[in-house]
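Q: Kindly generate the corresponding structure for this input.
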Amino acid sequence: MSRRSGVLEFAVLGLLHDAPMHGYELRKRLNVLLGSFRAFSYGTLYPCLKSLVAQGFLVEDNPSTEYVPATALNGKRSKIVYRLSPEGKQRFEELLADSGPDAWEDEHFGVHFAFFGQTDRAVRMRVLEGRRSRLEERLERMRSSIARTRERFDDYTLELQRHGLESVEREVRWLNELIETERANRTGRAPAPPGGSAAPHTSDGRDHADGSPDPVRSPYDRPGRSS
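A: The predicted model follows:
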């Protein structure tokens, strides 16, 4: 299974874990969840769905309904609704518990992070710390490359390299904040979130009644970035 198809399988199982959906709604949710896959097509999604059905991870409701892909001209949608089988739920739990090196890579980390609300805290910590380690290695390589090539490139190329370096540095700082929050929650402390506010709050600005932290966000969800 390719890395891209593995990410898609994880995302599909995770979304259907919340509720059954037909293909059109699932595709819309995927495009929101995985910004880097915004160009999803039915030609990409439906082979994945059929494969998951064949493996016994998904069940089709109304399977006798003929599927006609939606287009701007015919406006038709699939009437087939996909839901997780018990085996599919078990498969999602297995993927959710994976905290190995694949979970630290760019595409895999994004989808793992999207389901952190359903992930065990110990797994979250391993993924966050692994991601930070991976990016720190990347930073070291980028800094070495800039130092070696500074005299060979013009100012614009150097600015582009510095821009990439600063983007990785920002994500490392963001990961440091998340890791500190996870550690503080584990020890019972309530750290102030970035910005100096003393009380944790929900994404709509309201404090949690139980003092639990604001759901962590991906760097791709921040203002100015596509989601």
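Q: rest of the way, CA atoms for contacts and neighbours
A: Will do.
Q: buried residues in whichever helix in the chain runs longest?
A: Among the segments of the chain that qualify as a helix by DSSP state H, the longest is helix 155-187. Applying a neighbour-count criterion of 16 or more other CA atoms under 10 Å, one finds 158, 161, 165, 168-169, 171-172, 174-175, 177-179, 181-183 buried in helix 155-187.
Q: likewise stretch 48-57?
A: So for stretch 48-57, counting by 16+ other CA under 10 Å, buried means Cys48, Leu49, Leu52, Val53, Phe57.
Q: what does it contact?
A: Contacting residues not belonging to stretch 48-57 are listed as 5, 8-9, 58-60, 84-89, 91 [CA atoms under 8 Å, 6 or more residues apart in numbering].
Q: Stretch 148-165 too?
A: So stretch 148-165 is contacted by Leu139, Met142, Arg143, Ile146 (CA under 8 Å, 6+ apart).
Q: Compare these and tell me which has the most neighbours.
A: Counting neighbours by other CA atoms under 10 Å, Leu139 comes out on top of the contacts of stretch 148-165 with 19 neighbours.
Q: Distance of that residue relative to Ala147?
A: Per CA to CA, to the nearest Å, Leu139 is found 12 Å from Ala147.
Q: one more, for comparison:
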Amino acid sequence: MSKRSELLDFALLGLLHDGPAHGYELRRRLNEALGAFRALSYGTLYPALAGLLDRGLIAQSTAVGPTSGSSRTTGRNRIVYAITAAGKEAFDEAARRTDAAAYEDDGFGVRLAFFGRTESDVRLRILEGRRSRVEEQLETVRANATRNRERMDSWTSALQRHGEDSTEREVRWLTELIDAERRHPTDPGPQP
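A: The predicted structure is shown next:
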């Protein structure tokens, strides 16, 4: 299974942890909340759901659904997906993993979205791993800028500075999250 498929399975199980949902709702929530899946097609979603069904991690039922944007029922049946006990166990196991995929751009965002269901020590390891990865990226950006400064026009230089500024902001943000996690590991998370 590819890393992206594993990430999608984790995200689907995490969303279904909140309660049953039909495919349209799952796709909408993935597109809106989880940047890694902003362009997720139904051609990717439904095979992923079928795989989770085959493995017994989710179950499906049929319900009569409302028309889009209204509370009126259409008589049209909708398939509703719900997480099973095995799915909750699989989600919990995946949430405890702190491999390199948890620090990567797409993986980190999805993992962060479900930090409310992740143990404090795991959150801390993921945050520290992400910060380390971003600090490495910052050093690379700075080294490339120094090496290529004479050859850059003003637009390229501005873009490079923007990238450096954005990476520095992410390092500061991660440091704030790590400090907050160390001070209050039982808190539900940073304040909005």
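Q: quick revisit: go through the contacts of stretch 148-165 of structure 1 and flag which are in helices.
A: Mapping these onto helices (DSSP H) picks out Leu139, Met142, Arg143, Ile146.
Q: Check these and tell me the two furthest apart.
A: Using CA to CA, the pair of these lying farthest apart is Leu139 and Ile146, separated by 10.5 Å.
Q: Next up, the contacts around the nearest residue to Glu32 of structure 2 once chain neighbours are set aside.
A: Of all residues not flanking Glu32 of structure 2 in the chain, Arg38 sits nearest, at 6.7 Å (CA to CA, 6 or more residues apart in numbering). By CA under 8 Å, 6+ apart, the contact set of Arg38 of structure 2 is Leu30, Asn31, Glu32.
Q: Tell me which residue of structure 1 lines up with Arg38 of structure 2.
A: In structure 1, Arg38 of structure 2 lines up with Arg38, judged by TM-score structural alignment.
Q: related to what we said a few turns ago, what would the ones in helices among the contacts of stretch 148-165 of structure 1 look like in TSV with distance to Lys76 of structure 1?
A: TSV is the format used below for those (distance: CA to CA, whole Å):
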residue	distance to Lys76 of structure 1
Leu139	48
Met142	49
Arg143	52
Ile146	52
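Q: Specify which member of those residues is nearest to Pro215 of structure 1.
A: Leu139 (27.0 Å).
Q: separation between the closest one and Gly100 of structure 1?
A: Leu139 of structure 1 is 21 Å from Gly100 of structure 1, by CA to CA.
Q: try Trp174 of structure 1
A: Applying CA to CA, the value for Trp174 of structure 1 to Gly100 of structure 1 is 21 Å.
Q: what about the helices in structure 2?
A: Under DSSP H, structure 2 gives helices at 3-17, 23-33, 42-54, 85-96, 105-113, 120-148, 154-183.
Q: how about these, which one is nearest Arg76 of structure 2?
A: Arg76 of structure 2 lies closest to helix 23-33 among those, at 14.0 Å (CA to CA).
Q: Against which helices or strands is that closest one packed?
A: helix 3-17, helix 42-54, strand 73-83 (3 or more CA pairs under 8 Å, 6 or more residues apart in numbering; DSSP states H and E).
Q: The second one vs structure 1, average distance?
A: Between helix 42-54 of structure 2 and its aligned stretch in structure 1, the superposed structures give an average distance of 0.9 Å (mean CA distance after the TM-score superposition for structure 1).
Q: swap in the longest one?
A: Plainly put, helix 3-17 of structure 2 ends up 1.0 Å away from its match in structure 1 on average once the two are laid over each other (mean CA distance after the TM-score superposition for structure 1).
Q: I'd like the distance from that helix to the chain centre, please.
A: 8 Å (CA atoms, centre = their mean, to the nearest Å).
Q: got the angle between that helix and strand 73-83?
A: Helix 3-17 of structure 2 and strand 73-83 are oriented at 110 degrees to each other (axes from the mean of the first three to the mean of the last three CA atoms, to 10 degrees).
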